[in-house]
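Engineer: coordinates only, no sequence provided:
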């Protein structure tokens, strides 16, 4: 593991599972656009690098409210341009930033990663999907907190870009989307998988039964179901890299 700096001095952390060079994945952490850093997701990045035999480059992007939309998207897009990874991945808000950065690069005519990996992603900042109501109380992600966090990230509702609502999703990378049954963001992740498929994108999609938002973050330590879901995720990632 090595801490380094990327474009404009952006803090990064590079994980290598072995001395020989391996395909590179850029990882974008979650945290409702407000929280999280290289340390909060250190174990997750280490496990992905080891289990999937890939190098992982974690991004410490700028966060709201000091740096509102689109600062973090610009940071992730800059790292993708700079590092030219095989894949970009993210959980929750990090999944949103990962796929928004891909949309930015596509629209700018830049090269894209071959793969995007989205774990319980936020794709609809309007929060209009049914699971926001059905699963937004009593589970890991509270709908009221989520709505508040989005207002910190993008105060003006008229300027809240949502991947799910993008008019055109053609040309996006091969995609793995994993959602969780008891997650307020479940339906928008599932719907995004459907829209990408309709646009001709090759998609692997699974909804994990019985799990809540954030299961990728250390829930394997206390839940056999989460541990099994981690194993499935790691196998899916490894399969994508072996294509």
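Structural biologist: Structure's in. What do you need? The structure displayed is predicted, hence computed values, not measured ones.
Engineer: CA atoms for contacts and neighbours, from now on please.
Structural biologist: Will do.
Engineer: how long is stretch 205-220 end to end?
Structural biologist: End-to-end distance of stretch 205-220: 20 Å, with Cα to Cα, to the nearest Å as the criterion.
Engineer: and it, what's buried?
Structural biologist: 205-208, 211-217, 219-220 (16 or more other Cα atoms under 10 Å).
Engineer: again with stretch 91-105
Structural biologist: 91-103, 105.
Engineer: likewise stretch 234-243?
Structural biologist: Result for stretch 234-243 [16+ other Cα under 10 Å]: buried residues 234, 236, 237, 238, 240, 241.
Engineer: hmm, who's touching it?
Structural biologist: By Cα atoms under 8 Å, 6 or more residues apart in numbering, the list of residues contacting stretch 234-243 from outside reads 23, 48, 51, 52, 53, 115, 117, 176.
Engineer: let me see the contact set for the nearest residue to the fifth one once chain neighbours are set aside.
Structural biologist: In this case it means residue 53. Excluding the flanking residues, the one nearest residue 53 by Cα to Cα, 6 or more residues apart in numbering is residue 17, at 6.2 Å. For residue 17, the contacting residues are 49, 50, 53, 54, 55, by Cα under 8 Å, 6+ apart.
Engineer: next up, a second structure to put side by side with the first:
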């Protein structure tokens, strides 16, 4: 066997190893998923490499990739799209073109479904362009979303856009789900906001910063769309570029003993249904020093981790829809929040996707994306 043949064989084997991803039997389109996972892996590896060489920050590469997926604010025959500011925060507004004699419902959105939601539900949709890490850290993102929502909930603004004040909802996926949940909690306790939300929809949301060893983190630690290492990096970058917080979070050694009372709100042994606890045993958290919490108190702030809210502050939340996916490190965040909300008397619809993975709704072309979208918009149509 010649040298060239050996090299080609070696390259082929290494390439196959790089591309191959173990995939559950329940997945509808395994090869399409494998190709998508390879793209994510490639972008992540390039970001790590560029950061190690000092070329660019890891998060900047990720943001560049995400921006390449964005759709420009162009109008079409169904929806008029415009960009403006609400309280100095850049937003994108989607308004259906068809005439409506009645006031429209409104959806304050941080996910990618804005155009489809506007057209299918005949709704005015507001998408907030909040400022991102690593240039900006918490609470900037929360404040951007909250300030723009508070501006929109004024009677004169609703009249301007022809919106029914009794039919306003908020939604978000992943980090957007975190912001939607946090903002919803803030709105119900703000005496200056007279018009309240009717619904909130949280799509595989990130809701807690205390326990990075939940069963879902253990089971999906290396699952390609959002491995544990990447999720922990995202969380730490939300608060600081100091990598010591990331390391402490990864090993669950970041919460000081003085904040140990907060673990009751994320205790999966009491908040997860039995089928999600099988094969797992709850260990008491390992406490870290107070230094990180003193420097970066955001990670124990309820505005960053909505699951840390006590029951009395959850009670007044609006009708809620939660999507969780089986193959997702954030699965248990959403499921625990469902339990917390139900215990507080909030009406909740929980849609758990057994063959779902983090970001599934975002990958158009996949059958699962259209299935989840249809379920999601059907719920909105009936309840908003």
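Structural biologist: Good, I have the coordinates. Nothing here was measured: the structure is a model prediction, and the numbers come from that model.
Engineer: how about the buried residues of stretch 234-243 of the first structure in a markdown table, adding secondary structure and distance to residue 201 of the first structure?
Structural biologist: Converted to a markdown table, those look like this (DSSP: H, G, I helix; E, B strand; the rest coil; distance: Cα to Cα, whole Å):
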| residue | secondary structure | distance to residue 201 of the first structure |
| --- | --- | --- |
| 234 | helix | 21 |
| 236 | helix | 16 |
| 237 | helix | 17 |
| 238 | helix | 19 |
| 240 | helix | 14 |
| 241 | helix | 16 |
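Engineer: taking those residues together, which two end up most distant?
Structural biologist: Checked with Cα to Cα, those reach their widest spread between 234 and 241, with 10.8 Å between them.
Engineer: quick one: map residue 126 of the second structure onto the first structure.
Structural biologist: Matched to the first structure by TM-score structural alignment, residue 126 of the second structure sits across from residue 57.
Engineer: thought that match was touching residue 10?
Structural biologist: No. Applying Cα atoms under 8 Å, one finds residue 57 of the first structure not in contact with residue 10, separated by 11.9 Å.
Engineer: which of those two has more neighbours?
Structural biologist: Taking neighbours as other Cα atoms under 10 Å, residue 57 of the first structure and residue 10 compare with residue 57 leading, 28 against 16.
Engineer: tell me if the more buried one really is in a strand.
Structural biologist: Yes. According to DSSP: H, G, I helix; E, B strand; the rest coil, the state of residue 57 of the first structure is that of a strand.
Engineer: list the contacts of it.
Structural biologist: 12, 13, 14, 15, 24, 25, 26, 27.
Engineer: next: residue 127 of the second structure.
Structural biologist: Neighbouring residues of residue 127 of the second structure by Cα under 8 Å, 6+ apart: 91, 92, 93, 108, 109, 110, 111, 114.
Engineer: if I look at it, how far off is residue 82 of the second structure?
Structural biologist: 11 Å.
Engineer: which neighbours do these two have in common?
Structural biologist: 92, 93.
Engineer: quick one: what's aligned to residue 340 of the second structure in the first structure?
Structural biologist: In the first structure, residue 340 of the second structure lands on residue 195 (TM-score structural alignment).
Engineer: just to revisit the earlier point, can you pick the most crowded of the contacts of residue 127 of the second structure?
Structural biologist: Comparing these by number of neighbours (other Cα under 10 Å), residue 109 comes first, having 28 neighbours.
Engineer: what does that one align to in the first structure?
Structural biologist: In the first structure, residue 109 of the second structure lands on residue 27 (TM-score structural alignment).
Engineer: could you give the angle of the stretch of helix or strand that match belongs to to strand 55-59?
Structural biologist: Per DSSP states H and E, residue 27 of the first structure falls inside strand 24-28. Strand 24-28 of the first structure and strand 55-59 are oriented at 30 degrees to each other (axes from the mean of the first three to the mean of the last three Cα atoms, to 10 degrees).
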